[in-house]
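> Build me a structure from this.
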Amino acid sequence: GESAPLNTLQAGVCSGSLQSCTGGAWIDDYSGVSGYEAVEATCDEQDNDCDSAVDEGLTSPLVSSTLPFDGSTAMPLNGSVTIIWDKNVNCATVNTMNITSDSPGWELSNCSGKQAVFSASGQSGETTYSVTVTTAVTDTSGCAMDTNYQFSFRTNLSTSFSIIEPDGSGDIVTAGDFYLITYTLTDQDNVSTAAFYYDTDNEDYNGTAITGICSAAPEGVGVPCAWDTTGMIPGEYYIYAITNLSGSGTARIWTGGGTDTLASNSANWLDNSIPQSGDDVIFDGTSVKDCNWNITVPIHSISLNPGYKGTVTITSTLSLSGNSVIADGMLITGDAIFYGNGQKAYSPGPITIN
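Reported below is the predicted structural model:
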C-alpha cells in the first residue's frame, strides 16, 4: 500500500502528522493530532494551530479595578474585597495562595466570570492592608497575568468618644429642668453622631433613648448636649451613648426590575448599578419583590421602609458600618454576620433627678 503523505500544516503540534484516505483521495486530517486547535485557543506556549506562531491572539488577563481601590481610606473593618479583571478568569487559580493579603481572616468568598470577592475578619482600625494578585492567576485560556498586581487600603481611623459629665459630683437637677451632658466625639475619617440614653445602672447598655438633639449629637470636644428631663421619675441615672457613622455614599433603591431576585443583578436597582462600598441601601414601595442579598460589599446602611412588603434574605456576609432599619417587610439574616463601627460608653458617674 501507498504511504500516507504528510498533512499540509507541519509546524508546531502538527509536525509529522499524516493525511488520511477518504473516498479514494488523500486529505488533510488533524483529528488525531494531540493539542491541535483550528484557531489558537489555549495559552500553553505551543503552536496549536500549526501556523508557526505561538499563542497568537491570546492575551494575559489584567486587573481592571478593585473595591476598595488602591489607596482607599476610611474603609469599614472586615469589609469585603472585590477584584475585577478585563476578562473571565479560571476560578480554579483564584485562591488565597495565588491572591494573598496581610489582612487577618483572608478568605475567598466567591469567584465567577471576571470577578472574585474575598472576605476578612479580625482587622484593626487605623491599619493599612495590602493585597497581591500574583501571576499564578490565569484566564480561561490558560494565559497567566504578566506581572503581580498589588493594591492597599486603610481601615477607618478609630472614633474617639467619651462622656465627661455627669461624673457623679454635684450632678443634681430637678425634674423638668435641662441638664447639660458633656462629651467628646471626634472622627477623622467620617461624620459621626452620638445617640444618648439614660439607664438605672452602668452596665448592659439597655437604657432608654433620650429624644431631641441628644438623639444625634454632633462631633465636638468638651461640647454640651441639653437633655430635657421633663417627665423623668426622680432617681439616680447613668448616661451612655452609642456612636454612628453618617452615610457618605449613594442611595441605592431596589426596584426588582430584573428577571431574578439577586442583589448582584444591576437591573434590579433604580440606577442599574449594584450597591458599592459605603452606600445606603433602600427597599421601599418602589417594589414588593423579594431580594436575595448575595453580595459582600461593605455598605453604610440598609433600610426596609414603609411600603416594602417583600423579604430580603441575606445569603452572604453583610458588612454594615451604620444602621439597619426594618419598618416593613422582612429581613432574614440566616448565618450572616453584621459588623459595625459604632462605639459606646457610660458616663463616669450618675446624675440625680429630684
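> from here on, contacts and neighbour counts on C-alpha atoms
Will do.
> and the nearest residue to Tyr198 once chain neighbours are set aside, how far is that from Ile181?
Nearest non-adjacent residue to Tyr198, counting by C-alpha to C-alpha, 6 or more residues apart in numbering: Ile239, 4.6 Å away. Relative to Ile181, Ile239 is positioned 8 Å away (C-alpha to C-alpha, to the nearest Å).
> who has more neighbours, the two?
Shown here are Ile239 and Ile181; by other C-alpha atoms under 10 Å, Ile239 has more neighbours (28 against 21).
> Go through the helix or strand encompassing the more buried one and flag the buried ones.
In this assignment (DSSP states H and E), Ile239 forms part of strand 235-245. Neighbour counts over strand 235-245 (16 or more other C-alpha atoms under 10 Å) mark 236-245 as buried.
> other SSEs contacting that strand?
strand 192-199, strand 344-346, strand 351-353 (3 or more C-alpha pairs under 8 Å, 6 or more residues apart in numbering; DSSP states H and E).
> so what does the second one touch, helix or strand wise?
Other helices and strands packing on strand 344-346, by 3+ C-alpha pairs under 8 Å, 6+ apart, are strand 160-165, strand 235-245.
> which residues does Pro224 contact?
Applying C-alpha atoms under 8 Å, 6 or more residues apart in numbering to Pro224 gives the contacts 180-183.
> Name the nearest residue to it, ignoring sequence neighbours.
Thr182 (4.4 Å).
> That neighbour against Phe196, yeah?
No - the criterion here is C-alpha atoms under 8 Å, and Thr182 misses it with Phe196 at 11.0 Å.
> Which one's more surrounded, the two?
Counting neighbours by other C-alpha under 10 Å for Thr182 and for Phe196 shows that Phe196 has the greater number, 27 against 19.
> One more sequence to fold, the one below, so I can look at both together:
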Amino acid sequence: MTDTSTTPPPPAGQPPEGGNTPAEDEFAGIPSSPRRHPVIAVATAALAFFLLFQIKDDVRYALSSSQAQDLGDARRLAATRIEDLPLNRYVRLSGMADRESAVVLDTQGSWNFSQFFRLLGTNNRIFVQRSPDPLTVEQARQDVFVGRLMPFSSLSFQEAIRKHFAGRVSATHFFVPARMHQVLLAHEGGSLDITDMLGDRVLLAANDELVFEVDRPGEIRIDFPRVRFVDEVAVRMAIEREGGRLIEVLADHGDPKVLAVVVDFPAERRDQALHALSEAEREMRIRPARRSLRVRVADVGATSEGITIKAGGQVQTLPLARIQAIDTLATVQIPDDAVILHEGERPSGAWKTLVVGLVLLGFAFVNLLALRRRDL
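The predicted structure follows:
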C-alpha cells in the first residue's frame, strides 16, 4: 500500500530536512526611494536649457579669439550692414568721440562710473561704453577703442537710453556753406535733409533753427581786458586815439573778463592802428567781426547769388563768401541697427559665464538621465 500523504512542514524555527535555512534579505523590508516625477524632471531640464539659451552669447564670446580684430575707422564701418559686422567679437576701432553729448553711467548701482558716447561721422550708429574710471593715460590720449562689439538692442536699458538721447541730448552740427546752398536750391519746402561736415545725416524740421556766422566787412572785433579798460569810456578813448570809431559793444560774448566791441578804422590806417593797440596791451585779442543770425529752416532759401534769409519781413541775401559757418542743434536719434562697443570686455573675462553654462548643461542632462532610468 502506497502512502500518498504529504510531509507536514517542519515546526517554526526548525530547519527543513536535508538542507540549510536560506539567508533572509535584511534590506527586503526597506522601501525604495521615491523616484522624481517625470514632469518635474522635464521642467527642471527645460529651465536649465532656457537659462543656457539666455547666456549663449556670453558663452560664445568666452570661446572666441582673444586677438582683437582691427576694424579701422568707425566712419567706414558705419556704412556696413549690421548683418556683416563681427558682432559678439573682440574688436578694435578708431573714431572721434562726441563728448559734447556724452552721458555718465552707473548701471550696477556702485561707484564705478563709465562714459557713454557716440562716435562722430557714423550717423549715430556706433556707440562706445568706456571702461570704468579711472582711464589709463593711453586710453585718454587717443580715440582708439578695444572691446566687445554688440547690437545696441542687446543693452538691458536700451529703451531708456534711446528716450534720453532723443529728448534731452542735443548735438551741434556744422555745415559747409556751399553744400547748404546746393541743398537749398533743390529744396521744395518742408523738412531739410542734409549731411554735416563730419558725414552725419541731419533731418531738420521747418521750425528748427539754423545759425549763420556772417562776416561784417571792414569791421573788427577787439576784446579789451577789463583790468585796464574798466568801461566803455576807456575803450572809446583808446579807439578814437588811433583814429577809429566804436560801432557796437557786444553784450553776450561769454567772457566777463573782457569788454568786447566792434570797431572800424579808415582803410589806410587800419593796420597801423591795430598794431599800436596790440603793442599797448599784449592781452588784447583782435579778430574779424562777425554777426550771428538765427533763422528758422522755413525762412531759409537760395538763389544763384547766395543763401537768402527772411527776418523782420525782409529777405536778405548772404553771399557764400561772407558766410563763415552754419550750425544747428539737433537731438540724437539712435537707429535700430546701431551697435555698441563695450570697451575693456575681453573673452578671457567671461570664463565665469562659461563655468555657469557647463553647470547648467550638466544639470539638464542629469534630469534627462533620470527619465531614462525610470523607463528602464
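> Overlay them and tell me the TM-score.
Between these two chains, after superposing, the TM-score reads 0.23 (TM-score structural alignment, normalised by the length of structure 1); 141 aligned residues with a C-alpha RMSD of 6.8 Å.
> circling back to that earlier point, of the buried residues of strand 235-245 of structure 1, closest to Ala25 of structure 1?
Leu245 (79.4 Å; C-alpha to C-alpha).
> Pull the number of nearby residues for the residue nearest to the closest one when sequence neighbours are not counted.
Excluding the flanking residues, the one nearest Leu245 of structure 1 by C-alpha to C-alpha, 6+ apart is Ser192, at 4.5 Å. Around Ser192 of structure 1 there are 22 other residues, counting by other C-alpha under 10 Å.
> What of Leu318 of structure 1?
Around Leu318 of structure 1 there are 23 residues (other C-alpha under 10 Å).
> For Ile161 of structure 2, grab the count of nearby residues.
The burial count for Ile161 of structure 2: 15, using other C-alpha under 10 Å.
> Quick check: it vs Val128 of structure 2, distance?
According to C-alpha to C-alpha, Ile161 of structure 2 and Val128 of structure 2 sit 13 Å apart.
> swap in Val261 of structure 2?
The value you get for Val261 of structure 2 to Val128 of structure 2, if C-alpha to C-alpha is used, is 43 Å.
> Isn't Ile239 of structure 2 up against Arg245?
Yes - using C-alpha under 8 Å, Ile239 of structure 2 makes contact with Arg245 at a distance of 6.5 Å.
> what do those two both touch?
Common neighbours of Ile239 of structure 2 and Arg245 (criterion: C-alpha under 8 Å, 6+ apart): Val263.
> just the strands in the stretch 251-376 of structure 2 please.
258-264, 285-296, 300-303, 306-311, 314-318, 323-331, 339-343 (DSSP state E, counting those that start in this stretch).
> Pick the most deeply packed of the ones you listed.
strand 339-343 (a mean of 23; mean count of other C-alpha atoms under 10 Å).
> Which elements pack onto that strand?
strand 126-129, strand 144-151.
> Report the angle between it and strand 144-151.
130 degrees (axes from the mean of the first three to the mean of the last three C-alpha atoms, to 10 degrees).
> Among the helices and strands packed on strand 235-245 of structure 1, show me which one is buried the most.
Taking mean count of other C-alpha under 10 Å, strand 192-199 is the most buried of those, at a mean of 22.
> helices and strands around that strand, which ones?
strand 178-186, strand 208-209, strand 235-245.
> If you count neighbours, what's buried in the next helix-or-strand element following the second one?
Note on strand 208-209 of structure 1: by DSSP H and E, the next helix or strand toward the C-terminus is strand 220-228. With burial defined by 16+ other C-alpha under 10 Å, the residues of strand 220-228 of structure 1 counted as buried are 220, 223-225, 227-228.
> how about Tyr179 of structure 1, what does it touch?
Taking C-alpha under 8 Å, 6+ apart, we find Tyr179 of structure 1 in contact with 173, 226-229.
> I'd like to know how far the residue nearest to Tyr198 of structure 1 sits from Thr184 of structure 1.
For Ile239 of structure 1, the distance to Thr184 of structure 1 - C-alpha to C-alpha - is 14 Å.
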